[in-house]
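Undergrad: what follows is a predicted structure for the sequence shown.
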Amino acid sequence: MKLATLKDGTRDGQLVVVSRDLRTAAIADAIVPTLQRALDDWTFYAPQLLDLSDSLNQGRARHAFAFDPKACMAPLPRAFQWADASAYVNHVELVRRARKAEMPPEFWTDPLMYQGGSDDLLGPTDDIVCASEAYGIDFEAEVAVITTDVPMAVKPADALRHVRLLMLVNDVSLRNLIPAELGKGFGFFQGKPATAFSPVAVTPDELGDAWHEGRVHRPMIVHWNGKKVGQPDCGTDMVFNFGELIAHAAKTRNVRAGSIVGSGTVSNKDTKRGYCCIAEKRCLETIEHGAPTTEFMKFGDSVKIEIFDEAGKSIFGAIDQSVVALNE
């Protein structure tokens, strides 16, 4: 099942069911108006939404209409929680090597995670708005899950049972603001502006064999200004799976329905697979040549993030954003 939220002038939008080929949609208002409401009582609403999905995929849904990603908000336009991890430890290791800093051994056994802003999440084609290019504008292609209620101290294997939906993420970073923030010892804030998500959120079964062991085993395709710069495999080198990440978030608290947990920037040790954020490319340049040469994004730049199935069909639709100046 694939779900999206259309812009309708309200903060939480209108929930729709989307066909498997992403061509058509049907409004779900007669069942449940918003995705958050559906997640709050998933066992009741999910079977009804699935019936509508089956009808849509079979061409029997009444009042079906053409699906347009440009009309989409984030699947969850505002969420109770957005917790982003760094499950691809290769990415962290490269950053530290470029700084000639030691890699703490516990980074391989205990996930890094920060709590991002979840009150203003972007749709797949919403602009990346920034006040200054000097901030160091970067994209970060990731995978995320949306959970139902997760009990405190859940075990990783049990945590996977609480995954309801998966999405793609562009976790935009303002790289030149981050060092000073981290230097204060209190984490990200200004360096992490609004995050964007794919047009649709999908139930795990939509991924078929590509979803196993709490990982998505498909390449993440990233284009920057129309040029392919990355195609790392999301399942390769993901040190912590989503069960482990959810369990980490729930170690000392309950995690409530509608919480989003991100994987962090997808990164493979095989550098021929390219990169999912500019910072990683700059780290590789620094390690090899002593200094980076690739610049961060400029006003007018674009980034496109997508995952395809084995038949070459888009699973989540594309995040396709442009960078614009504030008040442009």
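TA: Sure thing, it's come through.
Undergrad: for the rest of this, base every contact and every neighbour count on C-alpha atoms.
TA: Will do.
Undergrad: can you give me the helices for this protein?
TA: Secondary structure of the chain (DSSP state H): helices at 35-40, 42-57, 89-98, 156-159, 178-183, 242-249, 278-289.
Undergrad: please convert those to TSV, extending it with mean neighbour count and distance to Ser259.
TA: As requested, the helices of the chain are exported to TSV (neighbours: other C-alpha atoms under 10 Å; distance: least, C-alpha to C-alpha, whole Å):
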stretch	mean neighbour count	distance to Ser259
helix 35-40	20	10
helix 42-57	17	14
helix 89-98	20	23
helix 156-159	18	13
helix 178-183	14	24
helix 242-249	25	10
helix 278-289	18	27
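Undergrad: comparison target below:
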Amino acid sequence: MKLVSFLDGQRLGYGAVKDGGIVDLSARLGAEAPTIKDCIATSLGKAALETGRAAPDLALAAVKLLPPVPAPGKILCIGVNYADHAAEMGRKPPPYPTVFTRFADTLAGPGDDLILPRNSADFDYEGELAVVIGRPARHVREADAMAHVAGYSIFQDASVRDFQRHTGQFTPGKNFPATGGFGPWLVTADEIRDPHALSIETMVNGTVRQHGSTADMIFRIPAIIAYLSSFTALHPGDVIATGTPSGVAAGQTPPPWLKAEDVVEVEIGQIGLLRHRVSEEG
């Protein structure tokens, strides 16, 4: 299934994409799974049955798509997780995953603008595979980690590089409002046989800037989940951004920073395409 969260007028709902429309699972499952987090945690099987036998309730064009999980409890991001990206940034591959956090209010849904901060022009793109947790995870072994994955999506981990480099901590450069693109949907894990065999491309105004494969991750998804769950509890709906391949603006001379009116797209095989326009902060 491709699960989406949406606004239908003022109503927040979620559903499955089917035949150019949406099967409204929030209405069909009701109190059994009132939010997409509840659906991920307890009702994916029921959601699949409803989607299989139902006609769409809504047209995709009639609703506003939101980030697939609009308010994750945790957004955990993995830095320098591709060797070629580590090299372009002048870093050695790390011995442990490099972890930083994003706040939920940094997210931008599919089609929303990415906001160029008024106090920086060093605005960079980073196309990434996102993993969404489906089962609580604490002290999980690598061998068991994939059983905790609900599905996959696309993440645009846009970075404000000068703020990122103010200290050794990445947090300021990763938490400007509307800089974390997320969507357009969550593809459930049963639809993707091998998440480490997906192409990933980032385009700016139609020109390919990043081209790689999730096969090139330094730390693969089981290792990431095992490490994260060793120091924090993961819950259904939590999001892990797994790192970006080479080709970012900061690795080039001069850096082709994102600017207002640019269109930045991330496409990941078997998932889809996430598109944003860049606009200036008001």
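TA: Happy to help now that I have it. Not measured: the values here are computed from a predicted model.
Undergrad: including distance to Ala318 of the first structure, could the helices of the first structure go into TSV?
TA: What follows is those, written out as TSV (distance: least, C-alpha to C-alpha, whole Å):
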stretch	distance to Ala318 of the first structure
helix 35-40	20
helix 42-57	20
helix 89-98	23
helix 156-159	28
helix 178-183	27
helix 242-249	22
helix 278-289	19
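Undergrad: which one of those helices lies closest to Ala79 of the first structure?
TA: Between Ala79 of the first structure and the helices of the first structure, the shortest gap by C-alpha to C-alpha is with helix 35-40, which sits at 8.0 Å.
Undergrad: centre of the chain to that closest one, how far?
TA: Relative to its chain's centre, helix 35-40 of the first structure lies at 19 Å (C-alpha atoms, centre = their mean, to the nearest Å).
Undergrad: for that helix, report the contacting residues that lie outside it.
TA: For helix 35-40 of the first structure, contacts defined as C-alpha atoms under 8 Å, 6 or more residues apart in numbering pick out Thr5, Leu15, Val32, Tyr45, Ala46, Pro75, Leu76, Ala79, Thr148, Ala257, Gly258.
Undergrad: recalculate using a threshold of 6 Å.
TA: For helix 35-40 of the first structure, contacts defined as C-alpha atoms under 6 Å, 6 or more residues apart in numbering pick out Leu15, Tyr45, Ala257.
Undergrad: closest to Ala201 of the first structure out of the helices of the first structure?
TA: Of the helices of the first structure, nearest to Ala201 of the first structure by C-alpha to C-alpha is helix 35-40, at 9.9 Å.
Undergrad: just give me the match in the second structure for Phe296 of the first structure.
TA: When the second structure is aligned by TM-score structural alignment, Phe296 of the first structure is paired with Trp257.
Undergrad: my guess is its match contacts Glu126. True?
TA: No - the pair Trp257 of the second structure and Glu126 does not pass the contact test of C-alpha atoms under 6 Å, sitting 11.5 Å apart.
Undergrad: those two: which is more packed in?
TA: A direct count of neighbours by other C-alpha atoms under 10 Å for Trp257 of the second structure and Glu126 places Glu126 higher, at 24 against 17.
Undergrad: any idea how far the more buried one is from Thr214 of the second structure?
TA: Using C-alpha to C-alpha, to the nearest Å, Glu126 of the second structure is found at 14 Å from Thr214 of the second structure.
Undergrad: circling back: so which of the helices of the first structure gets nearest Leu22 of the first structure?
TA: helix 42-57 (9.9 Å).
Undergrad: contacts for that closest one next, please.
TA: Ser19, Ala38, Ala61.
Undergrad: any chance of TSV for those residues, columns distance to Met220 of the first structure?
TA: Written out in TSV, the entries for the contacts of helix 42-57 of the first structure read as follows (distance: C-alpha to C-alpha, whole Å):
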residue	distance to Met220 of the first structure
Ser19	22
Ala38	28
Ala61	32
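Undergrad: pick the one among those closest to Gly264 of the first structure.
TA: Nearest member of those to Gly264 of the first structure, counting by C-alpha to C-alpha, is Ala38, at 26.1 Å.
Undergrad: counterpart of that closest one in the second structure?
TA: Here Ala38 of the first structure is matched to Cys39 in the second structure, going by TM-score structural alignment.
Undergrad: and the helices of the first structure: which comes nearest Arg218 of the first structure?
TA: Closest to Arg218 of the first structure of the helices of the first structure is helix 242-249 (C-alpha to C-alpha; 15.2 Å).
Undergrad: kindly name the residues of the second structure that line up with the closest one.
TA: With TM-score structural alignment as the criterion, helix 242-249 of the first structure aligns to 221-228.
Undergrad: so who does the counterpart of Thr148 of the first structure in the second structure touch?
TA: Using TM-score structural alignment, the partner of Thr148 of the first structure in the second structure is Gly134. By C-alpha under 6 Å, 6+ apart, the contact list for Gly134 of the second structure reads Ile40, Ala41, His148, Val149, Ala150, Pro236.
Undergrad: could you turn the buried ones of those residues into a PyMOL selection?
TA: Restricted to buried positions by 16 or more other C-alpha atoms under 10 Å, the PyMOL selection for those reads:
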select buried, resi 40+41+148+149+150+236
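Undergrad: in strands, which of the contacts of Gly134 of the second structure fall?
TA: Judged by DSSP state E, those include Val149, Ala150 as members of strands.
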